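Participant: just need the structure, nothing else, for what follows:
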Amino acid sequence: MTLAYWCVLAAALMPFLFTGIAKFSGGRYNNYSPREFLEKQEGFRKRAHWAQLNSFEAFPMFAAAVIIAHLTGAEQDYINTLAIAFIGIRIVYGAMYLANLAALRTLVWAAGLACVIALFAAGA
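Facilitator: Got it, this is the predicted structure:
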């Protein structure tokens, strides 16, 4: 299995990092109504929930881009580099979300999107 495929796994698990912060960083988590609990959170816990949702949204396009780059015969080192960069960028993105740094978060988000686009274009 390539390093880029391991990055797909990391991206698939990343939302759970943020949901863990949202659910277990304070307050009494209610597993009987988790969605209601998360919607009632405030501050960084609410932003962690939003980072979780955005991570779920970003995953399909990233996973597809890695798979398509592999299938079209793009250079493996290039695919790995972009995949690792995407994971690092998404971690920074989550940190920017938690810190409530909206402008920087948007720039970091755009960098992650650029990695995905580059992966799609890699096999062209």
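
Participant: going by C-alpha atoms from here, please, whenever you check contacts or count neighbours.
Facilitator: OK.

Participant: helix/strand/coil for residue 73?
Facilitator: When classified by DSSP: H, G, I helix; E, B strand; the rest coil, residue 73 comes out as coil.

Participant: next one: the residue most central in space within the chain from residue 27, what distance?
Facilitator: Taking C-alpha atoms, centre = their mean as the criterion, residue 55 is the residue nearest the geometric centre of the chain, at 3.8 Å. Distance of residue 55 to residue 27, computed by C-alpha to C-alpha, to the nearest Å: 23 Å.

Participant: next one: residue 89
Facilitator: In terms of C-alpha to C-alpha, residue 89 sits 29 Å off from residue 27.

Participant: please say which of the two ends up with more neighbours.
Facilitator: Per other C-alpha atoms under 10 Å, whichever of residue 89 and residue 27 has more neighbours is residue 89, with 20 against 11.

Participant: here is the second sequence; please produce its structure so I can put it next to the first one:
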Amino acid sequence: MNPTLPHGLTVAHWCILAAALLPLLCAYIAKWGLLRTPRGKGGFDNADPRGWLARQGDWRARANAAQANSFEGLPFFIGAVLLAGMLGAPQGRLDLLAVLYVLLRLGYIVAYVGHMPTARSAVWGLGFLVNVAIFLLGWR
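Facilitator: Next up is the predicted model:
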């Protein structure tokens, strides 16, 4: 039997939720400090959020790009976790790899927003490899 947390959810399942929240964190970072500033003074434009984000530069633009990348990687992570669970992968390893993936994604966001392109690419690659490992975990 798989070790679970309350309500039958495993750590890996909760990591799916955590990974799904990371794009929202990136969006908040991109808008940080300008949510209460009036539109006329450069503040966030909720009437045209995509246009406003497209006009941003520097770290705000990088936070928005990290948001897009976080959404792009999410389906593979969700699928890998669910497949590994369905195939009876060892739950402890699955949980550990899922937590590692989320931590690497956080590191990716920090490296992206902080303009560390080499570190960003390395962390992205590690996260991808961890996701492949999750996908293959239940393979026998």
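
Participant: TM-score of the superposition?
Facilitator: Once superposed, chain against chain, the TM-score is 0.98 (TM-score structural alignment, normalised by the length of structure 1); 124 aligned residues with a C-alpha RMSD of 0.8 Å.

Participant: wait, the residue nearest to the centre of structure 1 touches residue 16, no?
Facilitator: No. Assessed by C-alpha atoms under 8 Å, residue 55 of structure 1 is found out of contact with residue 16, at 9.1 Å.

Participant: helices of structure 1, start to end?
Facilitator: All helices of structure 1, identified by DSSP state H, fall at 3-24, 34-39, 43-71, 76-98, 102-122.

Participant: count of neighbours near the corresponding residue of structure 2 for residue 98 of structure 1?
Facilitator: In structure 2, the residue paired with residue 98 of structure 1 according to TM-score structural alignment is residue 113. Counted with other C-alpha under 10 Å, the neighbours of residue 113 of structure 2 add up to 23.

Participant: over to residue 52 of structure 2?
Facilitator: Neighbours around residue 52 of structure 2, by other C-alpha under 10 Å: 16.

Participant: which position in structure 1 aligns with it?
Facilitator: With TM-score structural alignment as the criterion, residue 52 of structure 2 matches residue 37.

Participant: in contact with that match, which residues?
Facilitator: 29-30 (C-alpha atoms under 8 Å, 6 or more residues apart in numbering).

Participant: now do residue 71 of structure 2
Facilitator: 20, 23.

Participant: alignment lookup: it to structure 1.
Facilitator: Match for residue 71 of structure 2 (TM-score structural alignment): residue 56.

Participant: with residue 43 of structure 2 instead?
Facilitator: So residue 43 of structure 2 corresponds to residue 28, using TM-score structural alignment.
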